[in-house]
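Q: Pasted the sequence and its predicted model underneath.
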Amino acid sequence: MDNLQIIGSEEWCVFNDLGIPAIKARVDSGAKTSSIQATNLKIVSRDGQEWVKFEVSPLQENRSIAIECQARLVARRMVKSSSGISEERLVIKTPVTIGEDTFEIELTLANRDTMEFRMLLGREALNERYIVNPAVNYQLKSFEDSKINTLYAPYFKEKTGLKIALLASNPNLYSNKRIMEAAEARGHEIHFLNVEQAYMKLDAHSPEIRYRGGIILKEYDAVIPRIKPSVTFYGCALIRQFNNLGVYCQNSAEAITQSRDKLFASQLFSNHDIHIPITGFAKSPMDTKDLIKMVNGAPLIIKLLESTQGKGVVLAETNKAAESVINAFKSVNTNILVQEFIKEANGQDIRCFVVNGRVVASMQRQAQKGEFRANIHQGGTASIIKITADEKKLALKAAKVLNLAVAGVDIIRSNKGPLLLEVNSSPGLEGIENATGKDIANAMIMAIEKRLKFVN
């Protein structure tokens, strides 16, 4: 014990063989194996052995730096992430330098975009080498910001890209941060614009959009709308104004508006032979009993037309309960849909993320025990899933009918085949990126580049 060095809860690591000059690691004796952030993994064969190529963005706040690495694949392991999702991870072995010492460690290649640190140093690397003092940091070597800037200077790219606006409400949301990072990583200039702090000048000769303090918003190449439901009307007005100024909007105001109107969207789907659970809509309370009968009776789903992320969605388990809920909503002039309950789905549904006519990722969501709706925003769990050809066709057709370039398409499996639940025009990225390991934010930016014929 006397010859063991003291290591802090955070330390700098160097991987010369991988070409990583410095990466900050969280020291975690509770984790067995060390892990490092890795994307774009590709397994290749070399001299009869499996190698893995991957990219590491070693600086937490700068995804524009992506170092291409390669190492021999030594294992595949099932690992349970901090969110409770089990997944297979690739394992490599490579030398690491911490302070003055260099030794080999195993690293699992993981998607750590949501984690505070790009690397985790586990107890296998610590055993018989270090004693952890969680009260201190950087005991073995410290890198000043100036040194980090010097080490990574060759990797910084000159900004010669597009000028993009992210039109949303909260810059700290995971999805918005990831989109900002992805745009910057591809060399674009991106600005966050709060929907409610922008305003318009309507004029035939010189229309404008201005931002807080009178800043004129001009010379944007593209707008990525992430409009929350409560500001749909105003947000879509801004999108139309951007469109009138010649700016490409990734989702149009018309597409967002009709996707938010669940009744209109359901009518569009029915008109285009897209199968949905049997759905009913009525105005008069006198029609309640027949309305319930029309969707095959209880149990049934009652949902507000403006519901999002599972909010405003109720399961009525008996006809009497359904009548009470429906009549209560009608008494306060709230528009609702009633929908048949798909019992065989067992609280599961599928979220397909569609970008420019491609399903770029799919996950299965499982409702928590006692809940009927598979919603990770309300405690459900998510896992990667391989969708069928029919499910893929359904997702793509639904997005196309609504004319959405970016869409989260929710599907449920039934005895009659896949059924469309709804389509979200501002789908969240956190759950599906964590579940699938796919860089969806990057796919969204690449779709804009393709649409604008931008060559990097």
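A: That came through fine.

Q: from here on, contacts and neighbour counts on C-alpha atoms
A: Noted.

Q: For Ile209, list the residues it contacts.
A: Applying Cα atoms under 8 Å, 6 or more residues apart in numbering to Ile209 gives the contacts 198-201, 216-218, 238, 241-242.

Q: For those, which entry has the maximal number of neighbours?
A: Phe242 (23 neighbours; other Cα atoms under 10 Å).

Q: Pick out whichever of the contacts of Ile209 sits closest to Ala321.
A: Leu238 (41.9 Å; Cα to Cα).

Q: So that closest one belongs to a strand, correct?
A: No: under the criterion used here (DSSP: H, G, I helix; E, B strand; the rest coil), Leu238 is helix, not part of a strand.

Q: Leaving out chain neighbours, which residue sits closest to Lys159?
A: Excluding the flanking residues, the one nearest Lys159 by Cα to Cα, 6 or more residues apart in numbering is Gly187, at 5.0 Å.

Q: and Ser362, what helix or strand is that in?
A: strand 358-366 (DSSP states H and E).

Q: Next up, the contacts around the nearest residue to His272 once chain neighbours are set aside.
A: The spatially closest residue to His272, leaving aside those adjacent along the chain, is Val401, at 7.6 Å (Cα to Cα, 6+ apart). Listed by Cα under 8 Å, 6+ apart, the contact partners of Val401 are 268-269, 272.

Q: let's bring in a second model and compare:
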Amino acid sequence: MLKVVGSEEWCVFKDLGIPAIKARVDSGAKTSSIQASNISVFRKRNQDWVKFEVNPVQDNRSITLECEGRLIDRRIIKSSSGISEERFVIKTPVTLGDDTFDIELTLANRDTMEFRMLLGREAINGRYLVNPAKSCLLQTFSDESISISYAPYIKEKSGLKIALLASNPELYSNKRLMEAAEARGHEMVFLNVELAYMKLDAHSPEIRYRGGNILKEFDAVIPRIKPAVTFYGCALIRQFDFLGVYCQNSAEAISQSRDKLFASQLFAKHDLHIPITGFAKSPMDTKDLIKMVNGAPLIIKLLESTQGKGVVLAETNKAAESVINAFKSVQTNILVQEFIKEAHGQDIRCFVVNGKVVASMQRQAEKGEFRANLHQGGRASRIKITAEERKLAIKAAKIFNLSVAGVDIIRSNKGPLLLEVNSSPGLEGIENATGKDIANTMIVAIEKKLKFHN
């Protein structure tokens, strides 16, 4: 007489060292599968074996078991989403209640699935009947027994492991973030963007660092990507995200905020007021482009300009026409923007963290300059922003989904206008001007996101 199993059952794999893992029983799937990552093939006793890691408890990446089994096959398996992929297959004993028998297991990425294991019909055929209305009929484990079983595998740590993904460890902002995190008991690792590289693989995706070291066990990444490496830096951030690491700003948010043309269109779409801005391809339209933004004086800026570089003030229509046509002649994309005279070389930087303005400063351009940029000699001072300016800054960061953002605003006769949103805002100017510990605020934001209690 066949035994009855429910829609889910607890499995024990003594040979793999897995004390308990809950499986979904699926008679529609031919082969059983188990969640596996960091898979690698090696030779043992003149046979192919595989090493792999299993996170047996759903939603708990801190428990990782290192397993190995003899490789018996590589098969093309179609997932429940209809995607075919090659998977490694091992054969190992499984225990369900009082029964122990060999089953074939495919090693699969089940991070997005509810269960870490699937028990297919090859394993249950001739042994069990399935009652989908019941669960855990053969054996059950309490939360307490699971905690006891996996206690030896839980690594004791006092804080988070955080990577700072940047280029220069000596920059003020990077040093402050390292100091702030370490002061709160976290392990900080500085990673140079250009020294990291990726393994793109469905079975075992990786990020490695110069010398071949595999970067893993990070809880969070703070991206501080300089503009020159935006494309590569965002690719790394996406890879960390694929590996389940929390990234304080996403790759999509960073790349979108750095596309000045797209950002300007997004601002307009969401009714965020900006200086009148023009963009055109043909030199035949230059005069009308200038007229469209209320004529000279006007600002001409490269789409990839940063820290005030690549931004030009044209004081007459003739000068503006010459500069615009010169840029167009070398196939360089530019924006043309109205000049806000009444700002008198001042703008406001609002520092937004997790939807709140945590600090604000006013920047004043040096005498003879039109742009208030601290990298070009501008001066910073603390300022109290209005409710309208606060709302504008928060909304600007939100439309890019940036957890950390520097939002630049200029005051005009028409009210506050949004200039741009910076995804890697510097800390030196605003910390010195306001006396606030912004670095600590950023680390606390990560703790809250990961629900870490210091």
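A: Looks like it came in fine. Computed from a predicted model, the values in this text were never measured in an experiment.

Q: Quickly note the distance from the counterpart of the residue nearest to His272 of structure 1 in structure 2 to Gly295 of structure 2.
A: Taking TM-score structural alignment, Val401 of structure 1 has Ile399 as its aligned residue in structure 2. Here Ile399 of structure 2 is placed at a distance of 30 Å from Gly295 of structure 2 (Cα to Cα, to the nearest Å).

Q: For Ser259 of structure 1, list the residues it contacts.
A: So Ser259 of structure 1 contacts 265, 402, 423-425 (Cα under 8 Å, 6+ apart).

Q: now, among those residues, which is nearest to Pro207 of structure 1?
A: So of the contacts of Ser259 of structure 1, ranked by how close each gets to Pro207 of structure 1 (Cα to Cα), first place is Ser425, at 26.8 Å.

Q: List the contacts of the closest one.
A: Per Cα under 8 Å, 6+ apart, neighbours of Ser425 of structure 1: 251, 255-256, 259-260, 404, 406-408.

Q: try Asn327 of structure 1
A: 285, 288.

Q: What span of structure 1 is stretch 84-98 of structure 2 aligned with?
A: Going by TM-score structural alignment, stretch 84-98 of structure 2 lines up with nothing in structure 1.

Q: scratch that, stretch 416-425 of structure 2
A: Counting by TM-score structural alignment, stretch 416-425 of structure 2 corresponds to 418-427 in structure 1.

Q: quick one: what's aligned to Ile340 of structure 2 in structure 1?
A: Per TM-score structural alignment, Ile340 of structure 2 is aligned with Ile342.

Q: Compute the distance between the closest residue to that match other than its chain neighbours and Lys397 of structure 1, please.
A: Leaving aside its sequence neighbours, Ile342 of structure 1 sits nearest to Ser414 (Cα to Cα, 6+ apart; 6.5 Å). Distance, Ser414 of structure 1 to Lys397 of structure 1, by Cα to Cα: 18 Å.

Q: Between those two, which has more neighbouring residues?
A: Using other Cα under 10 Å, the more surrounded residue of Ser414 of structure 1 and Lys397 is Lys397, with 18 against 14.

Q: what's the next secondary structure element after the host helix or strand of the more buried one?
A: Using DSSP H and E, the element containing Lys397 of structure 1 is helix 389-401. Remark: after helix 389-401 of structure 1, the chain's next helix or strand is strand 406-414, criterion DSSP H and E.

Q: Show me which positions of that following strand end up buried.
A: The neighbour-count check on strand 406-414 of structure 1 (16 or more other Cα atoms under 10 Å) flags 406-413 as buried.

Q: again with stretch 229-244 of structure 1
A: Buried residues in stretch 229-244 of structure 1, counted by 16+ other Cα under 10 Å: 232, 235-243.

Q: ok, now which ones touch the residue nearest to Val407 of structure 2 when sequence neighbours are not counted?
A: Leaving aside its chain neighbours, Val407 of structure 2 sits nearest to Val421 (4.6 Å; criterion: Cα to Cα, 6+ apart). Shown in contact with Val421 of structure 2 (Cα under 8 Å, 6+ apart): 257, 396-397, 405-408.

Q: His453 of structure 2: which of those is nearest?
A: Ala405 (24.5 Å).

Q: right, and out of the contacts of Ser425 of structure 1, which lies closest to Glu87 of structure 1?
A: Gly408 (22.7 Å).

Q: what about the strands in the stretch 1-150 of structure 2?
A: 3-5, 8-13, 18-25, 32-35, 37-44, 47-54, 65-78, 84-96, 99-108, 117-119, 128-130 (DSSP state E, counting those that start in this stretch).

Q: List the buried residues in the second one.
A: Going by neighbour count (16+ other Cα under 10 Å), the buried part of strand 8-13 of structure 2 is 8-13.

Q: Check the last one too.
A: Burial within strand 128-130 of structure 2, assessed by neighbour count using 16+ other Cα under 10 Å, is assigned to Val130.

Q: ok now it, how far from the chain's centre?
A: A distance of 43 Å separates the centroid of the chain from that of strand 128-130 of structure 2, by Cα atoms, centre = their mean, to the nearest Å.

Q: go on, the first one?
A: For strand 3-5 of structure 2, the distance between its averaged C-alpha position and the chain's averaged C-alpha position is 44 Å (Cα atoms, centre = their mean).

Q: which bit of structure 1 covers that strand?
A: Under TM-score structural alignment, there's no match for strand 3-5 of structure 2.

Q: Return the list of helices and strands in contact with that strand.
A: strand 128-130 (3 or more Cα pairs under 8 Å, 6 or more residues apart in numbering; DSSP states H and E).

Q: What range does the strand it packs on cover in structure 1?
A: So strand 128-130 of structure 2 is aligned with nothing, judged by TM-score structural alignment.

Q: With adjacent residues omitted, what lies nearest to Ser86 of structure 1?
A: Nearest one to Ser86 of structure 1, counting by Cα to Cα, 6+ apart, is Lys80 at 4.1 Å.
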